[in-house]
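Return a 3D structure for these sequence lines:
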Amino acid sequence: MQAPSFGGVKIPSGNGQTIRLPRGSSLADFGDRIGVNPASLVQVMMHLGEMVTATQTVSDEILQLLGAELNYEIQIVSPEDEDRELLESFNIEYGEDEGDDELLVARPPVVTVMGHVDHGKTKLLDAIRSTNMVAKEAGGITQHIGAYQVSTEVDGVERKITFMDTPGHEAFTAMRARGAQATDIVVLVVAADDGVKPQTTEAIDHAKAAGAPIVVAVNKIDKEGADPQRVRAQLTEYGLVAEEYGGDVQFVDISALQRLGLDRLLESIVLTADAELDLRANPDQDAQGLAIEAHLDRGRGSVATVLVQRGTLRVGESIVCGDAYGRVRAMLDEKGEQVDEAPPSRPVLVLGLTNVPSAGDNFLVVKDDRVARQIAQQREARERFAQQARTSRRVSLEDWESRLKEGEREELLLIIKGDVSGSVEALEDALLKIDVGDEVNIRVIGRGVGAITQNDINLAAGDPGAVIIGFNVRPEGKNQELADRMGVDIRYYSVIYQAIEEVEAALKGMLKPEYQEVQLGTAEIREVFRVPRIGNIAGSIVRSGTIRRNSKARLIRDGVVISENLTVESLRRFKDDATEVREGFECGIGIGYSDIRVEDVIETYEMQEKPRD
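Reported below is the predicted structural model:
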């Protein structure tokens, strides 16, 4: 097949050959795969009406467009596939239990507590763990994900259960969904006096999507107006039928406040796990699992709460967690006591990572620090390129000029810093969902965990108008003074509602004002006076409202607008200048327009700003 020519540049046809490219690749990456000078591909893109540099990260659709033009089939490798291929290159299989069935042993169930806000999820965990967690939370809202292991006795045998606590506020949907994916059983908390609410149904959807069995805890049975049977009836509409009604879902009536029914709830969780799930894992392989939460501790550095899903994690092992890596210096349990190893389904706090991983990142043990560093660096680069690809915008030759003028479009730039990665992610997700129309939008130019640093302030100063949002964090050292000196706006929040409301108000303030016309008055022309060097003056009588000097005006003749955008340049009562003339009075009006006639009507108006909804 003859090589196609683009502006004199000839590039061999791919003849349908398949090229695999990671998300966020550049033309240089494409050129390396097919043995073509990237400069030639730049000319091809110009021929196709796209302005792209050789090293610029481009979107998936641009790669597909270029491939189709050169007769190559482009396969964009997903981040998951890319990560799997990366681990395979190090002979690591993630997500699989090694060995035969005889090596697998029973593990405790991992339970996620879900439900509507204020239905008592944290009170329930508080009662189970006998700790007062609610008092520490701003506004009584769970802001972080935590994990805890408790013991109970079933049929005379001690059984362990791992609880994951996911936040109840609707803005934390992404965190709650990720909790469901890491869980075996969902405990759905429904208040007996309140019934099924929007977040209750949302939690049911997450649990069903994860394929997790549900145990319903009907809470607050001690309150006046409590009706546990009504809750059972409501949930049948969502496919949750109680065992006493012939279904297969266990309902347990409890009172977290009075600590009633907790033993029966724990027993129901164990029985559900035994009946519906085969929970086994190999404790002898290298540990793998999930980062549930992570934050920056001033005294201990980067710490991450991880859930071991298979294998056993030990102190001194090299691990990689997302784009963070390090050697496990110490592990702490939910009581803050040091442990040497963590078997399957055990949540522990890990110290020793180089940086803060994201909530939801997988972790795995590797043979040494060098391998951990290589995997972490490649993951970081992949994520950076993918992020650039998501934010890169297509600019064609046809709309190049109009895009240059796009500075008229308003944009609120944000840098989000929080105490834990889950809060940062959830807050970003909630803020990006704020919709005040197409005129303004939000762009997050930076995010991170820990105190507000000098680098954050410099980043905000480099983009005029950028605002730093500190969620349960403050500037370190003298960075507040630096921010004041550089004119950087830092907003502090401890409850997510307030952050959302204030950012939405700021966005509405950036909207260009809408104006509406408000009529001031009308005047009928009775006589026309010719004044030298000034022009025609309308001797008029005010028929309605008020005629004001300097107000806008239009001339109407026989119901038809003769001239728009006029101004009341002069206004006189007899020989005296007047600021305004009210209805029923006569006056002389000069509107800077000569073609005026008797019986014409002068209508005056002003443009008033219309309040936004």
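
switch to C-alpha atoms for all contacts and neighbour counts from now on
Fine.

What residues sit buried inside stretch 208-218?
Of the residues in stretch 208-218, those scored as buried under the neighbour-count criterion (16 or more other C-alpha atoms under 10 Å) are 210, 212-218.

just how off-centre is that stretch within its chain?
For stretch 208-218, the distance from its own C-alpha centre to the chain's C-alpha centre is 25 Å (C-alpha atoms, centre = their mean, to the nearest Å).

How about stretch 243-259?
What separates the centre of stretch 243-259 from the centre of its chain is 35 Å, taken as C-alpha atoms, centre = their mean.

for stretch 196-208, same thing?
20 Å.

And the contacts of that stretch?
Contacting residues not belonging to stretch 196-208 are listed as 114-117, 168, 170, 176-177, 180, 186, 188, 190, 213-214, 231, 234-235, 238 [C-alpha atoms under 8 Å, 6 or more residues apart in numbering].

change it to 7 Å
In this structure, residues lying in contact with stretch 196-208 by C-alpha atoms under 7 Å, 6 or more residues apart in numbering are 114-116, 170, 177, 180, 186, 190, 231, 234.

and if you look at stretch 101-120?
With C-alpha under 7 Å, 6+ apart as the test, stretch 101-120 has contacts from 121, 160-166, 168-169, 179-180, 183-191, 197, 199-200, 203, 219, 273, 279-282, 344-345.

follow-up on the earlier one: what about burial for the contacts of stretch 196-208, which qualify?
Judged by neighbour count, with buriedness set by 16+ other C-alpha under 10 Å, the buried members of the contacts of stretch 196-208 are 114-116, 170, 177, 180, 186, 190, 231.

one more to put side by side:
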Amino acid sequence: MQAPSVGGVRLPRGNGEVVRLPRGASLTDFAEKIDANPASLVQAMFHLGEMVTATQSVSDEVLELLGQEMNYQIQVVSPEEEDRELLDSFDITFGEDAGGDEDLLPRPPVVTVMGHVDHGKTRLLDTIRKTNVHEGEAGGITQHIGAYQVATNLEGEERLITFIDTPGHEAFTAMRARGATSTDIAVIVVAADDGVMPQTAEAIDHARAADVPIVVAVNKIDKPGANPSKVRQQMSDYGVVPEEYGGDTMFVDISARQGVNIEGLLEAILLTADASLDLRANPTMEAQGVAIEAHLDRGRGPVATVLVQRGTLRVGDSVVAGDAYGRVRRMINEFDEDVTEALPARPVQVIGFTSVPGAGDTFLVVEEDRVARQIADRRRARLRNAQFAAARKRVSLEDLDKALKETGQLNLIIKGDNSGTVEALESSLLKIDVGDEVELRVIGRGVGGITEGDINFAAASDAVVIGFNVRATGKADELANREGIDVRYYTVIYQALEEIEQALKGMLKPEYEEVELGRVEVREVFKSSKVGTIAGCMVRNGTVRRNSKARLLRDSVVVAENLSVNTLRRFKDDVTEVREGFECGLTLGSYSDLRVDDVIETYEMREKPRG
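The predicted structure is shown next:
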């Protein structure tokens, strides 16, 4: 079979076989898989209207386009598959309990609390923290680590529940999207005096998408106007049917402020877990789990809150989380106490990472530091390639010049106080949609204050820097002022979204619409050697203005476009406008083919406001 030719370049011909490539692969990677010359692929891409180098990371679409030309099926490997293949190469199995059924022991359920703003999520978590402290700890929980365990009695037996205190369901979704199945049960808080609100419906959707059982906490039952039965009715409309209505969802009436029926809610969580889930894990294997949030501590370096999902994490273990690795030097629980080991479903703060992991990154214990470093390095390289590919806009030869002149792109660098917040803010920003004309790109993200490096990066890439609950260091502030870099500080996520959306809309090219001003009827035509052809007119409707645009109609047919009312007179006086019912004289520049009974329509172009 003859090799295909693109622009005179001979290419190897496939038989429709599948070629698996990672995200952000280069033409060299593709060439190696099919035993071809990378230079010929570069030439072929040039003739297909794409300019790429042999080693440059390219997008999935570019790979698929070239594959079609050469009769290969390109299969871009998902991040999860890439990671599985990477771990397989080190003989590591992630996401499964080692050993047999007899090695699995019961573990506490992991719970996320969601709901509408101001319905009492934070108050409920605070109340639970203060009143249900494990083993009667004196002084209660002193340390906010993003997750904690509480104890409750069920049928005379003390049972533990782990609560994840995330910044809301944006972060919950971001963690889910990265494959971190960290939550077993979702508690949706609904205010009894307010009922189901838009974010309540969102929370239901998020819980359903994550395929986790729901427990509904009907809060604020102590307030006047509280109507718990109305909440049950509204939730039923969304498919969350209470047990008392024949459904399978437990509803618990509580008051987080008064501390009413908190025990009942904890019991409902345990009963739901026992009825719907088989929560067991092997505590004897090497630990695996998920990083819930992480931040950079000035005194202690990178600090990550991790939730152990299987196995037991111990001080001294070599760990890798996302593209961060290290050795567990110290573990701290929510009571600010040092612990030497963490069992399944136990959240702890880990100190010892060399860099800050991302929220939702999976972590695992490996045999030695060398393996942890190799896995982290490969993940980092893979992520960098994928980002380069995503960042590169497809530019065809026809519109290359235009693309260089006008990027239509807003670059952002996001810095926040912890990785969970940065992740939630980034995913929310990327959902802003103002059409195809402009594009939002997050080119950098990180945890901690805004540094000189961030400002230099912003200067090199024309980016805006967003600081969420963080500030610029002294020298970075001076550098930003000197370089004219726009640094925005926010403490409320919605304010950031609103301002960025306005900025994107401001980058859009203005859209204009035609607005009719008036119509005039030509009654007489005069010739003047000085000003040309003059039309004596009657304004039939609207107004006619000097310098407005005009078109000429004869028997309702447009005979001339893009004219302009150059002079406008009432008797011998120059005027700027003439209203309906009055006579006037006007000229349409050098246009002279005017006849009696012609109609002149005048209009102006006005900028349309963006929705």
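
that older thread, and the contacts of stretch 196-208 of the first structure as TSV, adding distance to residue 456 of the first structure?
TSV is the format used below for the contacts of stretch 196-208 of the first structure (distance: C-alpha to C-alpha, whole Å):
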residue	distance to residue 456 of the first structure
114	35
115	36
116	35
170	28
177	30
180	33
186	39
190	42
231	48
234	49
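
Out of those residues, which sit inside helices?
177, 180, 231, 234 (DSSP state H).

wait, is residue 519 of the first structure part of a helix?
No. Residue 519 of the first structure is assigned strand when assessed by DSSP: H, G, I helix; E, B strand; the rest coil, not a helix.

neighbours around it, how many?
Residue 519 of the first structure has 16 neighbours, counted by other C-alpha atoms under 10 Å.

For residue 318 of the first structure, see how far away it is.
76 Å (C-alpha to C-alpha, to the nearest Å).

Equivalent analysis for residue 159 of the first structure, please.
Using C-alpha to C-alpha, one obtains 30 Å as the distance from residue 159 of the first structure to residue 318 of the first structure.

More neighbours: these two, which one.
Ranked by neighbour count (other C-alpha under 10 Å), residue 159 of the first structure and residue 318 place residue 318 first, with 24 against 17.

ok, that one to residue 59 of the first structure distance?
In this structure, residue 318 of the first structure and residue 59 of the first structure are 35 Å apart, going by C-alpha to C-alpha.

can you pull out the strands in the stretch 301-450 of the first structure?
Listed in chain order, the strands found in the stretch 301-450 of the first structure under DSSP state E, counting those that start in this stretch are 301-310, 313-314, 318-321, 324-332, 338-339, 341-342, 347-353, 362-366, 410-418, 440-449.

wait, which of these is closest to residue 401 of the first structure?
Across the strands of the stretch 301-450 of the first structure, residue 401 of the first structure has its closest neighbour in strand 410-418 (17.9 Å, C-alpha to C-alpha).

residue range for that closest one in the second structure?
Aligned using TM-score structural alignment, strand 410-418 of the first structure spans residues 408-416 in the second structure.

the strands in the stretch 451-600 of the first structure, which residues?
Ranges of strands in the stretch 451-600 of the first structure, per DSSP E, counting those that start in this stretch, are 467-471, 489-493, 514-531, 535-548, 552-557, 560-567, 570-573, 576-577, 580-582, 586-590.

Throw those into TSV and include distance to residue 308 of the first structure, thanks.
Shown next, in TSV, are the strands of the stretch 451-600 of the first structure (distance: least, C-alpha to C-alpha, whole Å):
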stretch	distance to residue 308 of the first structure
strand 467-471	29
strand 489-493	33
strand 514-531	56
strand 535-548	78
strand 552-557	73
strand 560-567	73
strand 570-573	83
strand 576-577	87
strand 580-582	80
strand 586-590	85
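
quick one: which of the ones you listed is nearest residue 27 of the first structure?
strand 467-471 (34.0 Å).

For the closest one, name the packing helices and strands.
Strand 467-471 of the first structure is packed against strand 410-418, strand 489-493, with contacts defined by 3 or more C-alpha pairs under 7 Å, 6 or more residues apart in numbering; DSSP states H and E.

which residue numbers in the second structure go with the shortest one?
Read that as strand 489-493 of the first structure. Taking TM-score structural alignment as the measure, the second structure aligns residues 486-490 with strand 489-493 of the first structure.

contacts for that stretch?
464-469, 496.

report the angle between the axes of the longest helix seen in the second structure and strand 324-332?
Across the second structure, the longest stretch assigned as helix under DSSP H is helix 369-391. Computed with axes from the mean of the first three to the mean of the last three C-alpha atoms, to 10 degrees, the direction of helix 369-391 of the second structure lies at 120 degrees from that of strand 324-332.

Run the chain-centre distance for helix 369-391 of the second structure.
21 Å.

and what of stretch 413-432 of the first structure?
Relative to its chain's centre, stretch 413-432 of the first structure lies at 7 Å (C-alpha atoms, centre = their mean).

mind listing what's buried in that stretch?
Across stretch 413-432 of the first structure, burial judged by 16+ other C-alpha under 10 Å covers 413-428, 430-431.

what's the answer for stretch 449-459 of the first structure, then?
449-454, 456-457, 459.

Which among the strands of the stretch 301-450 of the first structure is found nearest to residue 69 of the first structure?
Ranking the strands of the stretch 301-450 of the first structure by proximity to residue 69 of the first structure (C-alpha to C-alpha) places strand 440-449 first, at 32.8 Å.

residues in the second structure aligned with that closest one?
For strand 440-449 of the first structure, the aligned range in the second structure is residues 438-447, judged by TM-score structural alignment.

For that stretch, which outside residues touch it?
The contact list for stretch 438-447 of the second structure, computed with C-alpha under 7 Å, 6+ apart, reads 295-296, 408-419, 430, 504, 507-508.
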